[in-house]
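Q: My questions concern the predicted model and sequence given below.
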Amino acid sequence: VWVYGGEEECYAKGQVLSLDDSKGTVSYRIKVAGSTRDVRADSVLKANKDRQDGEMDNTFLRELNEASLLHNIRVRYNGADDGGCYTVTGHILIAVNPFRDLSIYDEKQIKRYLGRPIGSEPPHIYAVADRMYRLLASTNESQAIVVSGPSGAGKTETCKLVLRHLAYVTKDVTAAGMSKSSMELGSLLVMTNPLLEAFGNAETVLNRNSSRFGKFTQIHVSRKGAILGASIQTYLLESTRVVSQSANECNYHIFYQLVNSPDMAKHQISSDANKYTYLKSASGKATPRRGMDAKEFTVVSEVIDSIGVSNDVKLALISTISGLLHLGNIKLSENPNGDSYVSDMSELQLTSKLLSTNEGLLLQGLCSRTMKLKGSEMQIPLKPHEAQNSRNALAKAIYSKIFSWIIQQINSSLMDPNTKLDGSGILGILDIYGFENFEKNSLEQLFINFTNEQLHQHFAISLFKTEQEIYASEGIVWPGVDWEDNSECLDVIAGKAPSSIFNTLTEHSRLPKSNDGEMTEKLLADQRKSKYLFPPKLGKHGGPGGGGKAQRLTNKEAFVISHFAGQVIYRTEGWLRKNTDTLHEDLQLCMSSSTSPLLAQMFSVGTINAITGGSKGGSKRAGFVADKYARQLDELMRTLRCTQSHFVRCIKPNHEQKPRVFKDKLVLDQLRNSGMVDAVRLLSAGYSTRLPFNTLEKQFKPLCPAKFQSLPPAEFCVALLTAFNLSRTDFLLGLTKAFFKSGKLA
């Protein structure tokens, strides 16, 4: 059996010595690693025999539970086979980051999986990618692959492998009237990754190349299997990273690539990252880099050329990135009146030159704001901290627009406007952040966890559909099972009721004198009967596992949501400011009057919505971040619901990024947060153990009398299971497999 030993130990293998039910509850005396323990029955799960260690498909395990799932993944990961980083549970692929180069991704491996049904070859991302493409080609039903996991789990690399497979299988397929061939479009999709990573990825403590945004790539495929074009939609770029980073973390790659580029001096940039405020982390120093920035800058420059950006615009882009670094160096001091002023005009002059803005307008926009009264205007000086916030808001706004503009340029290169998409299908690749629960959780974590709640619901519904198809393919009637619907939790966060979190946040963002505390109190009062949202209890620094002195968070400071993956405490400090996605009018005017071909386009009134994804028509809610994100996510979910979805759960085995190091607690938390443990429970409610007839024959026929050995596979299995005295409710026989209730084939 497996014995749960708490958060740190997770599960240890033991042997039952005795059972005691004399006190009204069942408990076991178990021998574990030479010692004896008395444990409650709910801390014990059945284990499989050692011969089942390392099964490629977890549904082949005769005992399927979270302990056996964790153990089997660990055994495969620590094995000698490079393919051990992959395990499947039915059609769900679990990919554990190996943190080393493997020999299983070359062209020979792509060919190995071409046209092969799932299960006929060892688990692999190429198997999932090939199944997607073949299903689209044969049924014309759109397909999507959802790749999720925490930072450093390998999501980005997994998506690259899907694109590599797709580029290979479509290289010889052509479509009439296309300006680019399938091979060119497939190669371009792969080739644009360095540009996306330069502007959207950053080095963190846990991951050298961490994606700081979500991405959904839609690839349009003709009925003959040719790529017609593609588009990329992004979600939740972490704009705060542009102006501040935690200790030992970095800003976006592009800044360091520019600092280390051969042409840095030409762009008014020093090679010393410590000279730039925006490149210094909370430690006070620039974090040493682990990448090859100079070489990568050259690659990024080549990609920009390849997607059709003119040289003038490319130079304007580089100049703008340089200008952002110098913008962060503008010193805003306090004068005798307590108002802000720029104490070093040289940095402001250089910033203005690089951004091609009017120096006077930039100075005015940083140190004051215009207040409009009846028929007149007056300048209101900003305090130093207000001026710093204003400067940082400008930096974040410029960078966010640059990122959106880059996505727009990539999409233009991937989709010919004259291409006819009638009758084409879609292959979607969703690279999305996993569930988060930190010591301090803010609005960003709520957005991420709301996304995961939506995807968890989609995952459960898709799993039901896939299970039905598996049973149907074996000629078995689907035995319906119950599952816990999370619709109520979704409604609490973003439902139509005025009391939902997003609606409450928007309402208080509109009110001129509201504050975060009032909003939080109102939310808790309105949701007092909800089982998914409630006040915070005594905690350590507001999050799980936080050290230090315990403190009580008040109803003005935080609330708790009970998510599918566990309870999360959200601190609401700064939420109203974060939700109001606006730049004050003086700085908007300054940027829109820029002579830069890039900034003038980005900040002109007619193109702001196109570049930022805002709502057209001047909706009253258009400027609120939560509403924008809810609309984006709603559109994504509608798209996913129209596809047959495939799921890849990327797992990070250790924080040190070392090969062959597997931390049980870390992995088990991810299996729970990804919904895999819930999936196991759902499967176990049906017939979770599936064994091919030939497996049963191979194991038991040699032990049977001669007359049994001559029976055909299906008849032999019926005779065998009848001899085992199994009830007909304990198993089902399909065309090629036997389906068992969990634990019934021990």
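A: Nice, I can see it.

Q: use CA for all of it now, contacts and neighbours both
A: Fine.

Q: Touching, Phe216 and Leu236? I think so.
A: No: between Phe216 and Leu236 there is no contact, the gap being 11.9 Å when judged by CA atoms under 8 Å.

Q: Just give me the residue closest to the centre of the chain.
A: Using CA atoms, centre = their mean, the residue of the chain that lies closest to the mean C-alpha position is Tyr433, 1.7 Å off.

Q: what residues are up against that one?
A: Ser148, Gly149, Pro150, Ser151, Phe213, Gly214, Ile448 (CA atoms under 8 Å, 6 or more residues apart in numbering).

Q: Could you do Leu163 as well?
A: Applying CA under 8 Å, 6+ apart, the residues near Leu163 are Gly186, Leu189, Val190.

Q: any idea where the strands of the stretch 51-200 of the chain begin and end?
A: Assigned by DSSP state E, counting those that start in this stretch, the strands in the stretch 51-200 of the chain fall at 86-89, 92-96, 143-149.

Q: Closest one of the contacts of Tyr433 to Arg116?
A: Ser148 (24.7 Å; CA to CA).

Q: Hmm, that closest one is touching Asp431, no?
A: Yes: if you go by CA under 8 Å, Ser148 and Asp431 touch, sitting 6.2 Å apart.

Q: Need the residues touching each of the two.
A: Joint contacts of Ser148 and Asp431 (CA under 8 Å, 6+ apart) are Lys155.

Q: Second structure follows, compare the two:
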Amino acid sequence: MPKQMNGPKRDPAIQNELNDSLKEEVKAFLSDDDKLHLFDDLTKVNPVNTATVLKCLQARYTVDVFYTNAGCSLVAVNPFQPVCRLYSSELMNEYHAALRPQELKPHIFTVAEQTYRNVGSQIEPINQSIIVSGESGAGKTWTSRCLMKFYATVAASSASPKSNETVERIEKRVLDSNPVMEAFGNACTLRNNNSSRFGKYIQLQLNRSQHLTSASIQTFLLEKTRVAYQAPHERNFHIFYQITKGATKDERLEWNLPEGANFFWLPNSERTLEEDCFEVTREAMFHLGIDSSTQNNIFKILAGLLHLGNIQFSDSVDESQPCEPEDNAKGFVETTANLLKVSVEELLETLRIRTITAGKQQHVFKKPCSRRECETRRDCLAKVLYAKLFDWLVSVINGSICADSPVWTNFIGLLDVYGFESFPENNLEQLCINYANEKLQQHFVAHYLKAQQEDYAAEGLEWSFINYQDNQSCLDLIEGSPVSIFSLLNEECRLNRSSNASQFQTRIENALSPNQCISRDKFSKKPNFVVSHYAGKVCYQVEGMVEKNKDPVPLELLQLLKNSQDCLLQKFFPMTEKSQNDTKTQNRTTVVTVVSKFKGSLESLMQILHSTAPHYIRCIKPNADCKAMTFKKEEVMLPRCPYLSIAY
């Protein structure tokens, strides 16, 4: 190991002199405009700081160079327009055939080929992972798609004629999983027309001959709330727009989707996006083994959800009487019931009547819901149904691309995780997403430091740390023990009482104020807390956060779906002996919260990443408006990477 030396504290006067000297160096470096685009590795920039790095990236972007090395990672700047020459099969084969691909121009294919060769070398750790990160709209989904295409292409090229048919079949199915997952899991947001609203880790599994034999997909934290709520200027999941725009005349009649119909859960449908293409999704589903009849069944259920969203209720004059659907909503009740194959009476009762079990004798009472409660139950029904449909689709995809473990020996994993998010209003979803990004940032920093130490040791150099931004305090704030935001959220859920946003804000402040990463927006009238993340401060609204963490599903809603005569819903919600019992078990069941489940799945993912050799691709969004070939330095969220803050 190299010798670690602690840097001495500097005199303020000397520090000021160094700062002035650095400014002169930066000025001198930036004055040589003609050569800035030639820096293909940001670690070669001298001095290394935000200004010089951004200027180099901008200079390269201006001459249509979108990839730049940054030590052990690759920076990819989104061009926001097709650049076909960069992703052709010929270029893939060029990187695959090169003796030293790292000597070619920086590219995602360099990273892909390196991982492929690492598996072939059988040097521990054999399994590889590529972590694709960046803010929403930076190009992570496109990058993952191109990486999958690369592996499918090179694996097929190395296969023998006998095994080539199997490889091509798996290749086709792996690639067809993309449009299906994007249709059901992506949506248009303020930042990105094709934003992934879930995280996924794809394992591409290779045999001893390095042929692609199978794959598996692990997903986490689908933003199911989007089904029933879309922020202003945003849209629902792509698939809803695909069926309303792409259905045939006969399908419109069967699914009750007349042209020009208005649905509350289908905002901004007048916008036409590339992602609205229905035929691409249908064809991909067919190749994955989902036949026409099953597809029709799926789309009928989705149409039922759109009609469900149009069921609005009026306030009841008498609290002892259930709320009535508004006059123009009664037709939607019947249509929803027909499409989901449930009875109209049971649907109405489930949405309007709450079942309460109380006392030692477990007496059952029925209580009419308020208008707001009716709408909450309606939204809950949509969310639980869509989440089940999504999980089922993932299992079908895995069934079509997986193989028994004896068939494959090693894997290359692709992690496409949602980017860091900060919207005008942020809640539990954004907290979980940004928590995941904090964990990945910590993983990156730890790996980078290890790689640097190994380089210094190989060269026999002495080295010393200077201060750099460590995000452990932020992680302690969110997930730490004994007290953290997550633990306080879970405690509120266990207490099983009506949540008060102002009181919960006070609890957070009192318990976590010693942590410097938390504060509050004192100018906001809404209860909130602000977390200082590695990528910037985010203000989270407290209202509704505890309820979202509980994610309660009334048993009556589940029973309604179990009673459906639809063959697909019967698969999603099987009628078991246990489900036919009364509601006694619900009261004894331990509440498994959203953050607990997400933390558990993220910990499992991190264990996989720690067991593999990691590679990093940092995607960067060059402007906030997603305009082609426009680089605005003031709008670029540059990753706070160690190469900007650790002395060499």
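A: On my side now, so go ahead. Predicted, not measured: the structure shown is a model, and the values here were computed from it.

Q: Ok, which of the strands of the stretch 51-200 of the first structure comes nearest Lys628 of the first structure?
A: strand 143-149 (21.9 Å).

Q: In CSV: the strands of the stretch 51-200 of the first structure, plus mean neighbour count and distance to Thr204 of the first structure.
A: Shown next, in CSV, are the strands of the stretch 51-200 of the first structure (neighbours: other CA atoms under 10 Å; distance: least, CA to CA, whole Å):
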stretch, mean neighbour count, distance to Thr204 of the first structure
strand 86-89, 23, 25
strand 92-96, 23, 19
strand 143-149, 24, 16
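
Q: Neighbour count and distance to Ser179 of the first structure for the contacts of Leu163 of the first structure - can I get that in TSV?
A: Output for those, formatted as TSV (neighbours: other CA atoms under 10 Å; distance: CA to CA, whole Å):
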residue	neighbour count	distance to Ser179 of the first structure
Gly186	27	13
Leu189	25	15
Val190	17	18
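
Q: which one of those residues sits closest to Thr580 of the first structure?
A: The closest of the contacts of Leu163 of the first structure, once distances to Thr580 of the first structure are taken by CA to CA, is Leu189, at 34.2 Å.

Q: What separation is there between that closest one and Val309 of the first structure?
A: Here the criterion is CA to CA, to the nearest Å. By it, Leu189 of the first structure lies 16 Å from Val309 of the first structure.

Q: same check, this time on Ile73 of the first structure
A: 46 Å.

Q: okay, those two: which has more neighbours?
A: Comparing Ile73 of the first structure with Val309 by other CA atoms under 10 Å, the one with more neighbours is Ile73, at 26 against 15.

Q: Hmm, Gln551 of the first structure is touching Gly539, no?
A: Yes: checked against CA under 8 Å, the pair Gln551 of the first structure and Gly539 is within contact range at 6.0 Å.

Q: okay, the two: which has more neighbours?
A: Neighbour count, other CA under 10 Å: between Gln551 of the first structure and Gly539, Gly539 has more, with 17 against 12.

Q: Distance of that one relative to Tyr532 of the first structure?
A: 18 Å.

Q: same check, this time on Ile432 of the first structure
A: 24 Å.

Q: more neighbours, these two?
A: More neighbours surround Ile432 than the other of Ile432 of the first structure and Tyr532, with 26 against 20 (other CA under 10 Å).

Q: what residues are up against whatever residue of the second structure lines up with that one?
A: Ile432 of the first structure maps onto Val417 in the second structure, with residues paired by TM-score structural alignment. Taking CA under 8 Å, 6+ apart as the criterion, Val417 of the second structure is in contact with Val132, Ser133, Lys140, Ser196, Phe198, Gly199, Lys200, Tyr201.

Q: For Tyr241 of the second structure, state which of the residues you listed is nearest.
A: Looking across the contacts of Val417 of the second structure and measuring by CA to CA, the closest to Tyr241 of the second structure is Ser196, at 16.0 Å.

Q: List the contacts of the closest one.
A: Thr141, Glu182, Gly185, Asn186, Ala187, Val417, Tyr418.

Q: Would you check which pair of the residues you listed lies furthest apart?
A: Checking those with CA to CA, the most distant pair is Ala187 and Val417, at 14.6 Å.

Q: May I see the buried residues of stretch 20-37 of the first structure?
A: Ser27, Tyr28, Arg29, Ile30, Lys31, Val32 (16 or more other CA atoms under 10 Å).

Q: I misspoke; the intended subject was stretch 413-426 of the first structure.
A: Quick answer for stretch 413-426 of the first structure (16+ other CA under 10 Å): Ser413, Leu414, Met415, Ser424, Gly425, Ile426.

Q: In helices only, show me those residues.
A: Within these, residues falling in helices by DSSP state H are Ser413, Leu414.

Q: what does Val111 of the second structure align to in the first structure?
A: Under TM-score structural alignment, Val111 of the second structure pairs with Val128 in the first structure.

Q: Now do the contacts for that match.
A: So Val128 of the first structure contacts Leu93, Ile118, His646 (CA under 8 Å, 6+ apart).

Q: how about 10 Å then?
A: His91, Ile92, Leu93, Tyr113, Pro117, Ile118, Ile145, Val162, His646, Phe647, Val648 (CA atoms under 10 Å, 6 or more residues apart in numbering).

Q: Cys717 of the first structure maps to what in the second structure?
A: Using TM-score structural alignment, Cys717 of the first structure pairs with nothing in the second structure.

Q: ok, back up a step: kindly present the contacts of Val417 of the second structure as CSV, with separate columns for distance to Cys380 of the second structure.
A: Output for these, formatted as CSV (distance: CA to CA, whole Å):
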residue, distance to Cys380 of the second structure
Val132, 32
Ser133, 31
Lys140, 30
Ser196, 22
Phe198, 19
Gly199, 22
Lys200, 24
Tyr201, 27
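
Q: Could you tell me which of those belong to helices?
A: Lys140.

Q: Done for today, thanks.
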